[in-house]
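# Fold the following, please.
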Amino acid sequence: MSDTRTLLIIDDCAQDRRIYRRYLLKDPHQSYQILEAESAKDGLALCQKILCDVILLDFYLPDMTGLEILEQLTRERLDTAASVIMLTGQGDEAVAVQAMKKGVQDYLVKQHLKPDVLQLAVRKVIQHSDLQTVLTKTRERQRFMLKQAELLAQTQAALRKEQKLNAFKSQMMTTVSYEYRTPLASILAATSTLKQHGVKLDESKQEKFLQIIEHKARYMAKLVDDLLVFNQFESNKAQFKPQPLDLYHFFSGLIEEQQEKLSDSYAAAQSADRHHLVYEITGNYKGFWGDGGLLRQIFVNLISNAIKFSPDGGEIEFHLIGGEEQVIFYVKDKGIGIPINEQENLFQAFSRGSNVDTIPGTGLGLAIAKVCVELHGGDITLESQVGKGTRVIVTLPKRSSV
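Okay, here's the model as predicted:
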């Protein structure tokens, strides 16, 4: 015998209620606790007090029709757990359809009602209700599990981000400590010399020491700027603000800035005036929308790398190629090049080639350039051979959809 279910009969006919009770209590497959109500008012009152599994509802009642009772049950959410079987004295297909639309589980005609028919109908609606309950609980559990999985994924992502940030901070401290040591030592040595022997030095030597201080200070400032910029990218605080740009004049201005830096007396002495910038432009470069600040970061880092890793001098080429929907520019040098097996990792922060020797640097230039390119919705790649130089290619859409 299965568990006892609560069943409510709402019918104004006492004889019909006795018949339903007798039929159901003879069911060998299901036991019931049966409640009775002779009016809609009494039936609704019982529904407010007791949670019923099944309601046998007469279609015609003195104070309300069965459909009106259904509407009130639904409106007051009193049939949350109950399955309703409508009973009527006459078979009416239109009424049956209307009742089903209102949420009735079954529709039975009193004249044709037999014990096995009523018993089977009630058991079926109970089974259907149980199945719906199982499905609802399953869906709720699935939603709960999905929510838990999402929370777990978010937690893991936050943990990975925190670990990555901690690793970045640790690497940043190591880089700053290491990269600051040499230029700082040069600044201190030059300052000490000027302080102790400045009056004995001629003007040209004094100027040389001042240029050393200025050059090393600029290098240290660039180091700090790179770290701050990359930290901004890592913290997802970078903003992409596109506007129309005349790329020819934009890059011409940046080329002039680099030429001026190369021609200052200290830099010229260090490079023996052997670096020469070449600027070439082809195709349709007009109609480009981009972020000038981010483009400047890309250009400065690529040109700086090309100059720095060409210690023997030579031409540094900058080519701008315009197309209908995109622009391509690349920086090419004839410097030390990059080992093939290390090229893939060079766009990661703090990654440097194994052949850089004593050439200073943080390994952030290409990483910064890559983020700036990706914010434009573009792509950056490189080609290099050890001892023969490097070419870094940037492809940008004229109108980014990012």
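
# From here on, just use CA atoms for contacts and neighbour counts.
Fine.

# mind checking how far the closest residue to Met100 other than its chain neighbours is from Tyr20?
Computed as C-alpha to C-alpha, 6 or more residues apart in numbering, the closest residue to Met100 that is not its neighbour in sequence is Asp106, at 7.3 Å. Computed with C-alpha to C-alpha, to the nearest Å, the distance linking Asp106 and Tyr20 is 15 Å.

# With Phe230 instead?
Distance from Phe230 to Tyr20, by C-alpha to C-alpha: 79 Å.

# Just the element for the residue nearest to Leu24 when sequence neighbours are not counted, please.
Once flanking residues are discounted, Leu24 sits nearest to Gln119: 5.9 Å by C-alpha to C-alpha, 6+ apart. In the assignment (DSSP states H and E), Gln119 maps to helix 115-197.

# and if you look at Glu71?
Glu71 is part of helix 66-75 when elements are defined by DSSP H and E.

# by contact count, what packs against that helix?
helix 40-49 (3 or more C-alpha pairs under 8 Å, 6 or more residues apart in numbering; DSSP states H and E).

# so what does the helix it packs on touch, helix or strand wise?
Where contact means 3+ C-alpha pairs under 8 Å, 6+ apart, helix 40-49 is packed against strand 5-10, helix 66-75.

# So for Glu150, which of these sits nearest?
Among the helices and strands packed on helix 40-49, helix 66-75 comes nearest to Glu150, with 34.7 Å by C-alpha to C-alpha.

# got the buried residues for the closest one?
By 16 or more other C-alpha atoms under 10 Å, the buried positions in helix 66-75 come out as 66-67, 69-70, 73.

# Could you tell me the angle between the helix or strand following the helix holding Glu71 and helix 66-75?
Counting by DSSP H and E, the next helix or strand C-terminal to helix 66-75 is strand 83-88. Interaxial angle of strand 83-88 relative to helix 66-75 (axes from the mean of the first three to the mean of the last three C-alpha atoms, to 10 degrees): 160 degrees.

# what helices or strands is strand 83-88 leaning on?
Against strand 83-88 (3+ C-alpha pairs under 8 Å, 6+ apart) you get strand 54-58, strand 106-109, helix 115-197.

# quick one: the helix holding Gln119 to strand 5-10, angle?
Going by the same axes, to 10 degrees, helix 115-197 makes 120 degrees with strand 5-10.

# Does anything pack onto helix 115-197? Which helices or strands?
With contacts defined as 3+ C-alpha pairs under 8 Å, 6+ apart, the packing partners of helix 115-197 are helix 14-25, strand 54-58, strand 83-88, helix 203-234.

# swap the cut-off to 10 Å and go again
helix 14-25, strand 54-58, strand 83-88, strand 106-109, helix 203-234 (3 or more C-alpha pairs under 10 Å, 6 or more residues apart in numbering; DSSP states H and E).

# Next, the second sequence, to be compared with the first:
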Amino acid sequence: MTKNDSLQILLIEDSPEDADILQEFLENTDRTSWKVTVVEKLRIALEKLHCHSFNVILSDLSLPDAHGLETIAQLHTAAPTLPIVVLTSLKDEAIALEAVRQGAQDYLVKGQINTHALIRSIHYAIERSRMQQIMHQQSVAIAVSSEGIAILDAQWNYVYVNEAYSKIYGYKDSSLLLQTNWKIHYHPNQQAGLRGEIEQSLQQRKFWRGETVGYKCNSQPFDQELSISLLPHGGTVCILRDISDRKRAEAAMQQALQQARELHQLKSEFITMVSHEFRTPLSVILVATETLKRYAHQWTPEKNQIRYNRIIAGVQRMTELLNDMLVMNSSGPHQAKLNPVPLNLEKFCQELIATLTTSEHPIIFESQGNSRQIYLDPTVLELILTHLLSNAIKYSLDSGKVMFDLIFAPEHVTFSIQDWGIGIPLEDQDKLFIPFYRGSNVGNLPGTGIGLAIVKQFVEECQGVINVTSQMNQGTLIRVTLPIALVEQIHDQNPGN
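Presented below is the predicted three-dimensional model:
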């Protein structure tokens, strides 16, 4: 309503004399423009409310067609947001007080009314009604808010909780929390510290916000965010949010970032390793080639052969490295295609040893158990055993022999390779099968760190297991156990072959 608008008043009064007096009081002030509609019966008043807009109702409690609190009830039903000022006699003052409790904003006792009292009461009723509407809207907003909202007294007992607050803690009925203490939602070890931190902040800033862990009614912990404000007349208001999903998302993001950092680091290390591994044999090849080009015609065949052998070894080293990287790129779950054929394992192992053993590092082979022909993929088995035996020789340094045992069991076969070399540090043992990872004690020994990763992948493709036992400077024992199918069993399953 603007300054120049009329204040629309509905006056319900069956006494013409009283109605005239009230209108005269309103006319005695020039601060407000009043427009008064006078009716004598409640029925007519309800019709007016249906057709016209008013700012306030002045109503007698004793009307020809209604009396006492019935009048207020019907008016409040017809116009629930419209302020009502009750007009009553001195003897009915108790009823007037009850009318205020039931929705009227104020009351005036006839015979005690003057201009000031009437105008004050009208303005008070309008303002009080406006504030009640605002408070009602706020109350509804709080009740339906998705955020948990609670009011606590000075002893931190709940005096109000909205539905969202109780649901966050797992309660079906908000009333179950009333008069209980806030501390029931926190572990005993954190109650004193958390409350102390909050109270200190409330004393200094009237406000505290933070994250903590709360417990639902079923004792399930969850991440929560709290905002607590000090109320003017004591107590606090608490806003609660369940941030478990956000925390999980943050954790997943951190994990993804960590994986990205590790991948970047792995890529950097891989490039460095490959560059080094290729540069060394290429340098050897280059030097040997240039030397032969310049001096081959002056040297003896034996001396030239030494350079040729170096070139061949360099090419073989690069070929092995390329093969390993190709295997790493193509292998993986359900990617390797196995082609088992009947194998005489003893003969297979002895032929493999012949290509790897040296006078400095003899490989001592022994077969145990009931030797028989079985089905395995020879290409995959050669790759596995070549990597393991080569590592055993390389990391033995000057420590001598390597033991290689073939152990037959009814349903599996085990390949056991033991060396007495530099061993593997304890802190490196859980990282052995990570591609490109090398032990901290390998020094300048050549290697890419992908051999054992390749071995593990192919062992798992064969549905086998690999176990490593090692001690620093005492050697390493590796056992590979593979399930086997006997030639006779395969033949029985495929009699037409």
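
# Let me see the TM-score of these two.
Overlay of the two chains. TM-score (TM-score structural alignment, normalised by the length of the first structure): 0.53; 231 aligned residues with a C-alpha RMSD of 2.7 Å.

# Give the aligned range of the helix holding Glu71 of the first structure in the second structure.
Against the second structure, there is no aligned range for helix 66-75 of the first structure (TM-score structural alignment).

# tell me the secondary structure for Ile34 of the first structure?
Using DSSP: H, G, I helix; E, B strand; the rest coil, the structure places Ile34 of the first structure in strand.

# tell me how far stretch 252-264 of the first structure is from the chain's mean position?
Its chain's C-alpha centre and that of stretch 252-264 of the first structure lie 40 Å apart, by C-alpha atoms, centre = their mean, to the nearest Å.

# Reformat the helices and strands packed on helix 40-49 of the first structure as JSON lines; add distance to Gln326 of the first structure.
Shown next, in JSON lines, are those (distance: least, C-alpha to C-alpha, whole Å):
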{"stretch": "strand 5-10", "distance to Gln326 of the first structure": "72"}
{"stretch": "helix 66-75", "distance to Gln326 of the first structure": "61"}
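
# what's near enough to touch the counterpart of Asp226 of the first structure in the second structure?
By TM-score structural alignment, Asp226 of the first structure lines up with Asp324 in the second structure. Taking C-alpha atoms under 10 Å, 6 or more residues apart in numbering, we find Asp324 of the second structure in contact with 318, 330, 383, 448, 450-451, 453-454.

# most surrounded residue in those?
Ranked by the number of neighbours (other C-alpha atoms under 10 Å), these place Gly451 first, at 26 neighbours.

# What is the aligned counterpart of that residue in the first structure?
Applying TM-score structural alignment, one finds that Gly451 of the second structure aligns to Gly365 in the first structure.

# same check, this time on Lys347 of the second structure
So, by TM-score structural alignment, Lys347 of the second structure is matched to His249.

# and stretch 341-355 of the first structure, which residues are buried?
343, 346-347, 349-353.

# whoops, I mixed them up, stretch 373-384 of the first structure
Buried residues in stretch 373-384 of the first structure, counting neighbours by 16+ other C-alpha under 10 Å, are found at 373, 375-380, 382, 384.

# if we can go back for a sec, if we compare the helices and strands packed on helix 115-197 of the first structure, which one ends up closest to Gln154 of the first structure?
helix 203-234 (17.5 Å).

# re earlier: could you list which residues are in contact with the match of Lys347 of the second structure?
His249 of the first structure sits next to Ile255 when contact means C-alpha under 10 Å, 6+ apart.

# could you redo the last one with a cut-off of 8 Å?
Shown in contact with His249 of the first structure (C-alpha atoms under 8 Å, 6 or more residues apart in numbering): no residues.

# Name the helix or strand for it, please.
helix 247-263.

# what's the following helix or strand after that helix?
Per DSSP H and E, the first helix or strand lying C-terminal to helix 247-263 of the first structure is helix 265-271.

# Other residues contacting that following helix?
Applying C-alpha under 8 Å, 6+ apart, the contact partners of helix 265-271 of the first structure are 208, 211-212, 215, 261-262, 273-274, 311-313.

# Can you give me the distance of Leu486 of the second structure to Asp377 of the second structure?
According to C-alpha to C-alpha, Leu486 of the second structure and Asp377 of the second structure sit 13 Å apart.

# Neighbour count for these two, which is higher?
Per other C-alpha under 10 Å, whichever of Leu486 of the second structure and Asp377 has more neighbours is Leu486, with 18 against 15.

# ok, and the closest non-adjacent residue to the more buried one?
Nearest non-adjacent residue to Leu486 of the second structure (C-alpha to C-alpha, 6+ apart): Ile374, at 4.5 Å.

# cool, Phe329 of the first structure as well?
What sits nearest to Phe329 of the first structure in space, not counting adjacent residues and going by C-alpha to C-alpha, 6+ apart, is Leu320, at 4.4 Å.

# wait, what's in contact with the counterpart of the one you found in the second structure?
Under the alignment (TM-score structural alignment), Leu320 of the first structure maps onto Leu406 of the second structure. Each residue near Leu406 of the second structure by C-alpha under 8 Å, 6+ apart is listed here: 346, 365-368, 413-416.

# Assumed Leu406 of the second structure was part of a strand.
Yes - applying three-state DSSP, one finds Leu406 of the second structure inside a strand.

# State the distance from it to Ala313 of the second structure.
In this structure, Leu406 of the second structure and Ala313 of the second structure are 30 Å apart, going by C-alpha to C-alpha.

# Out of the helices and strands packed on helix 40-49 of the first structure, which is closest to Lys388 of the first structure?
Of those, nearest to Lys388 of the first structure by C-alpha to C-alpha is helix 66-75, at 81.4 Å.

# was I right about Asn43 of the first structure contacting Leu35?
That one is not Asn; residue 43 of the first structure is Gly. No - assessed by C-alpha atoms under 8 Å, Gly43 of the first structure is found out of contact with Leu35, at 9.2 Å.

# Where do the strands of the stretch 1-150 of the second structure begin and end?
In the stretch 1-150 of the second structure, the strands defined using DSSP state E, counting those that start in this stretch lie at 7-12, 34-39, 56-60, 62-63, 66-67, 84-88, 106-109, 148-152.

# Thanks a lot, see you next time.
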